[in-house]
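*Asks:* give me the fold of what follows.
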Amino acid sequence: MSTRRRASTRHAGPVVGPARVDARTKRLTARLQPGDVAVVDHADLDQVSAAALVACAPVAVVNAASSTTGAYPNMGPQILVEAGIPLLDAAGSEVMSLPEGVTVTVAGEQLLVDGAVVAEGVRMTPELVREQQEDARGNLSEQIEAFSHNTMEYVRAERELLLDGIGVPELRTSFAGRYALVVVRGYHYKEDLQTLRPFLREARPVLIGVDGGADALLEMGHTPDLVVGDMDSVSDAALTSGAELVVHAYRDGRAPGLERVQALGVTDAVVLPAPGTSEDIAMLLADELGAELIVAVGTHATLVEFLDKGRQGMASTFLTRLRVGSKLVDAKGVSLLYRSRIPTVSLVWLLLAGLLALLVALAVTPGGRALLGVLAVRWDDVWAWMEGLFSP
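*Replies:* Predicted coordinates:
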């Protein structure tokens, strides 16, 4: 039985909504509204993109590509299906030509406009998602072998990252003797930021947003001190928030994100040509500028996370962690180890202050004075009894 036939044995009724079309999922989620139909072209839909789609509450997602190609067990389709969002998969590249905002209907395995079928795909079900993930797990050994080979090749090419660093630009943000928080809009970044509230409040670290990580900080009510990245997935609000901007450029100095920054009227952005990813650059900057501790939120460290990002090796990340060393800790570790505590002395003083306030309140009211008089008599009785116990 074909995959399409097995998928079609179970699906919900038709859903209708305006189509929002974009080949880049993270760009689409910036304008996607509840009730829309998201039309994407995203092979191997990753966990972060799927979670962003779910947060936008579309009535359906139509993917021109295969949400799982079988290269590795990506979690995106499972997240959408478990959220109850219909996923029409492998609908073909024609769907990317749909006019923005046109009303479309997703009915079974078909996509319709004005009652006419414009595309057909595979309606994903929980059973089909699990089957595809099991098949993909069988390919992980090949992925690990290729990943390791590519990593070592890139290590040879980028070894100067470990030996020479990236070359520290002149920044106005001071890191010396402070902690730094590097926020990437990655896995579980929202939960991690919530657990770090006591740390943020008491340690007051330098806040570094890596592209969309700057928006994550703004959503929590914090203004980033530094925004690092190629500036393709960060909002205008974050870029004009007053944060210092470091535009990550290619080795040859080309910085595609600089034009956007300058168009917003920001004239003092720093361009930093360097190998590696933007999150690596943020950590290296914090290290070389004197941060005592670097706490990472939402960063990538596992094989599946790197494959989700479309990376075939992790040389720069490997070298960055070697260079930064013990300064770098994951946010989850900080949330477990760091607890906001009230000192015992403060608790004692708080208790004494409460008792004093109670005594003052009793002393200034007739009923209170009467109660204090009764308590005084009772205390005299207790004291006399205690003296009697020790009298010869």
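*Asks:* from here on, just use CA atoms for contacts and neighbour counts.
*Replies:* Will do.
*Asks:* show me where the stretch 1-150 of the chain has strands.
*Replies:* Along the stretch 1-150 of the chain, counting by DSSP state E, counting those that start in this stretch, strands occupy 15-21, 37-40, 60-63, 87-89, 103-107, 110-113, 116-120, 122-123.
*Asks:* and the longest helix seen in the chain, which residues are buried?
*Replies:* The single longest helix within the chain, with elements called by DSSP state H, is helix 366-390. Neighbour counts over helix 366-390 (16 or more other C-alpha atoms under 10 Å) mark 368-369 as buried.
*Asks:* in JSON lines, list the strands of the stretch 1-150 of the chain along with mean neighbour count and distance to residue 133.
*Replies:* As requested, the strands of the stretch 1-150 of the chain are arranged in JSON lines below (neighbours: other C-alpha atoms under 10 Å; distance: least, C-alpha to C-alpha, whole Å):
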{"stretch": "strand 15-21", "mean neighbour count": "21", "distance to residue 133": "26"}
{"stretch": "strand 37-40", "mean neighbour count": "27", "distance to residue 133": "21"}
{"stretch": "strand 60-63", "mean neighbour count": "27", "distance to residue 133": "17"}
{"stretch": "strand 87-89", "mean neighbour count": "26", "distance to residue 133": "15"}
{"stretch": "strand 103-107", "mean neighbour count": "21", "distance to residue 133": "24"}
{"stretch": "strand 110-113", "mean neighbour count": "18", "distance to residue 133": "24"}
{"stretch": "strand 116-120", "mean neighbour count": "16", "distance to residue 133": "22"}
{"stretch": "strand 122-123", "mean neighbour count": "26", "distance to residue 133": "16"}
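*Asks:* compare with the first, here's sequence two:
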Amino acid sequence: MKLSGLLHRTHHELPGATGVARVDRRSGDLLRRLGPGDIAVLDHVDLDRRTAEALVAAGVVGVVNASPSISGRFPNLGPELLVEAGVPLVDAVGTAVLREVKDGAKVRLHEGGVFVGDKEVARGVEQTAESVADAVVEAKAGMAAQLEAFSANTIEFLRRERTLLLDGVGVPELFLPIRDRQVLVVCGGPRHAEELRALRRYIREHRPVLFGVEAGADTLHAAGYAPDVIVGDPDGIGTETLRAGSEVVVPAQVDGHAPGLERIQDLGIGAVTFPASGNAEDLALLLAESHGASLVVTVGLRAGLREFLDRGNAGSTPSTFLTRLKLGEKLVDGHAVAALHRSGVSTGVVVLLVLAAVVAMTAALAVSGVGQVYVDVVVDAFRSAVEWVKGLSG
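*Replies:* Below is the predicted model of the structure:
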């Protein structure tokens, strides 16, 4: 009994990260099965930001990649995000790991080794903040080739989806009136929940139409908002969120297949499909623009050069680029909106300050016995001030 207890303690005191292995060569299929405490075993060259975000959101305690997470073609963002989140990443262990590690097995990661029980079944490089930074610097040399490929893919995408981008053909109808209203699109990017909190005042004052894109829809619901429109694969969205949404739009592939549509049907929730090759974020923006939104504010979206090149599906990069071109001046980043609201003083506060000053002045004049004529002058000045403030807020 004592020996058994000693062995039990020794097993749990072994160094490294221990969890249940979830194994799949295809990252998309694997992400649907992950849960807290799992170790993801995948084969994903140039781990992109969206996949890394989904891994962190799932609560994995480690990631094993059969391929290099940074191949050197371009400075992708996924490994950096995992390391910043404290998730161990064992990199470039070879494809044999997909056979050696069985789905559901208990595995341990330590100093680049992948262990099943006491046996090391694979070995790679455990990435650190320093190693990722060095790899990103080296990878910047590959950006020229990526830009050439991006240009070619953009032309091909425009040829294939020109009727959608130019004429809005294929954009589904929505019951919710959007024309001439502001739209807030919340996506599941880094720190998107924090960005949403910074926009509470904007939401309260302008009451925009709320679009939740996949994880962003859950964030909206968790923050106490009911999403007006939910866009994305329903398999990655919580049931309560789906039930709270007014309308659900499910992206469909070119052949008409819409992943997650069966779940929507099982829940008895109405939904429309949006056949297009773009990602869910781009489709949400196209929905807002096609239905006449006056302004589209985004949360959790990044559109820098690295973000354009860092896509899990290379074909979606032109979609992202061309969608933003189509929206043009209507598209505003949530950071800018939050900064403007922080720097300004609300109309209500200004009016209260003016009113307080008028009351104090009126009381002083009345007490001093200066006369009613002066009180009338102050009241007139107050009315003028209110009109001036209204002009500023308008």
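*Asks:* quick one on the thing from earlier: next one: the longest helix of the first structure to chain centre, how far?
*Replies:* Here the centre of helix 366-390 of the first structure is set off from its chain's centre by 62 Å, with C-alpha atoms, centre = their mean, to the nearest Å.
*Asks:* matching residues in the first structure for the longest helix anywhere in the second structure?
*Replies:* The residue-count maximum for a helix in the second structure (DSSP H) belongs to helix 143-167. Helix 143-167 of the second structure corresponds to residues 140-164 in the first structure, going by TM-score structural alignment.
*Asks:* and the matching stretch, what's buried?
*Replies:* Residues of stretch 140-164 of the first structure classed as buried by neighbour count (16+ other C-alpha under 10 Å): 140, 143-144, 147-148, 150-151, 154-155, 158, 161-162.
*Asks:* and it, how far from the chain's centre?
*Replies:* Distance of stretch 140-164 of the first structure from the chain centroid (C-alpha atoms, centre = their mean) equals 25 Å.
*Asks:* residues making contact with that stretch?
*Replies:* 71-72, 275, 303, 312-316, 319-320, 322-323 (C-alpha atoms under 8 Å, 6 or more residues apart in numbering).
*Asks:* which of the buried residues of stretch 140-164 of the first structure sits closest to residue 223 of the first structure?
*Replies:* Set against residue 223 of the first structure, the nearest of these by C-alpha to C-alpha is residue 161 (29.6 Å).
*Asks:* look up how far residue 320 of the first structure lies from the closest one.
*Replies:* Plainly put, residue 161 of the first structure is 8 Å away from residue 320 of the first structure if you go by C-alpha to C-alpha, to the nearest Å.
*Asks:* check residue 146 of the first structure too.
*Replies:* According to C-alpha to C-alpha, residue 146 of the first structure and residue 320 of the first structure sit 21 Å apart.
*Asks:* how about residue 243 of the first structure?
*Replies:* Separation of residue 243 of the first structure from residue 320 of the first structure (C-alpha to C-alpha) stands at 24 Å.
*Asks:* same question for residue 380 of the first structure.
*Replies:* Taking C-alpha to C-alpha, one finds residue 380 of the first structure at 73 Å from residue 320 of the first structure.
*Asks:* same question, residue 106 of the first structure
*Replies:* Distance, residue 106 of the first structure to residue 320 of the first structure, using C-alpha to C-alpha: 46 Å.
*Asks:* cool, residue 215 of the first structure as well?
*Replies:* Counting by C-alpha to C-alpha, the gap from residue 215 of the first structure to residue 320 of the first structure is 24 Å.
*Asks:* give me the more crowded residue out of the two.
*Replies:* Shown here are residue 215 of the first structure and residue 320; by other C-alpha atoms under 10 Å, residue 215 has more neighbours (26 against 23).
*Asks:* alignment lookup: that one to the second structure.
*Replies:* So, by TM-score structural alignment, residue 215 of the first structure is matched to residue 218.
*Asks:* you'd agree that match is in a helix?
*Replies:* Yes - under DSSP: H, G, I helix; E, B strand; the rest coil, residue 218 of the second structure sits within a helix.
*Asks:* that one against residue 237, yeah?
*Replies:* Yes - contact criterion C-alpha atoms under 8 Å: residue 218 of the second structure and residue 237 qualify, at 6.5 Å.
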